[in-house]
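1. dropping the sequence and predicted coords here.
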Amino acid sequence: MGKILSHIDLRVPDLAAVDAFYRALLPALGFTEEEDIEGWLQFRSPDGSEFFGITASPGHQANQNRIAFWGESRAHIDRIAGIIQEHGARNIEGPAPYADIYYALFFEDPAGTRLEVTFKG
């Protein structure tokens, strides 16, 4: 089957309010190629098969869905924890082990979108 994730099309009330946060977070998660698309902040994976785009939708309100990313290691997740702290995200819980093989960080971006980075190993 190959890749599982095609893309994420995220809506936020104010793109400028989350710009610095996602410019720091997305490359750390592997979305390293920025694309120039008017009205969007968009990064894709190096092979172009996956992308994460953010755009403004002024009436949007965050909900309780969660987007979860794979982490490369516990140390990688710990590094992400530092990035979110530097860029105005709210740490909900972690990074911490939640089972013998499950290590995760749960947080919200500056617009209230719930995110997670997890490592299983």
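-> Right, received. Where do you want to start?
2. switch to C-alpha atoms for all contacts and neighbour counts from now on
-> OK.
3. from the contact counts, what lies against the longest strand seen in the chain?
-> Criterion DSSP state E: the longest strand present in the chain is strand 90-99. Other helices and strands packing on strand 90-99, by 3 or more CA pairs under 8 Å, 6 or more residues apart in numbering; DSSP states H and E, are helix 74-86, strand 102-108.
4. this is the comparison structure:
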Amino acid sequence: MSLAIDHVDMRVAALGAVERFYDAFAERLGFTEKRYSKVGFGGSSWEDGSPDDYNAVEYYARESGGPRLFFGVIEEIDAQPAKSRVAFAVPEEELEEWARVLPGMGAREIELGDPSYPAVFFTDPLGTRLEVCARRPAP
């Protein structure tokens, strides 16, 4: 059995405050499909939504022949920005471009990693911690 992540759900207090950011971020990462959902508090229920009736968005990766990786952003009353950090892998040669375009997407608190760890650290507009990184193979 190979180890893989199936999906990540992030909770935010106001989806409207971050949705444009995540639309741009997901597209740049290669998540090519956006779906709308209605999710009960704490994930107690889930059903399809529509662009006119939703409290969650899900961004799906390209078809790969297996289950599709996705990440979701769910509006939940009183959600606080995560103190953990979700990191997305990107090619190292793209990191400078990420650092350049993130402010225009609405990212905040943008910091570059040091030479031993090629990465860009940042937060979404509400303070959820994120990262794009290019982890090098072990020597």
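-> Right, received. Where do you want to start? For clarity, every value in this text was computed on a predicted model and none was experimentally measured.
5. about what we covered before: what residues sit buried inside the longest strand of the first structure?
-> Using 16 or more other CA atoms under 10 Å as the test for burial, strand 90-99 of the first structure gives 90-91, 94-95.
6. what segments of the second structure are strands?
-> Here the second structure has its strands, by DSSP E, at 7-12, 31-39, 46-48, 56-61, 70-75, 85-89, 108-112, 119-123, 129-133.
7. would TSV of those strands with distance to A24 of the second structure be doable?
-> Converted to TSV, the strands of the second structure look like this (distance: least, CA to CA, whole Å):
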stretch	distance to A24 of the second structure
strand 7-12	16
strand 31-39	10
strand 46-48	22
strand 56-61	11
strand 70-75	13
strand 85-89	14
strand 108-112	14
strand 119-123	14
strand 129-133	14
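8. now what about stretch 70-82 of the second structure, what contacts it?
-> Stretch 70-82 of the second structure is contacted by residues 6-15, 31, 39, 41-42, 55-61, 126-129 when judged by CA atoms under 8 Å, 6 or more residues apart in numbering.
9. ditto for stretch 20-35 of the second structure
-> Here stretch 20-35 of the second structure makes contact (CA under 8 Å, 6+ apart) with 49-50, 57-62, 70, 90, 105-107, 124-125.
10. in the second structure, which helix has the most residues?
-> Longest helix in the second structure, counting residues (DSSP state H): helix 15-29.
11. cheers, nothing more for now.
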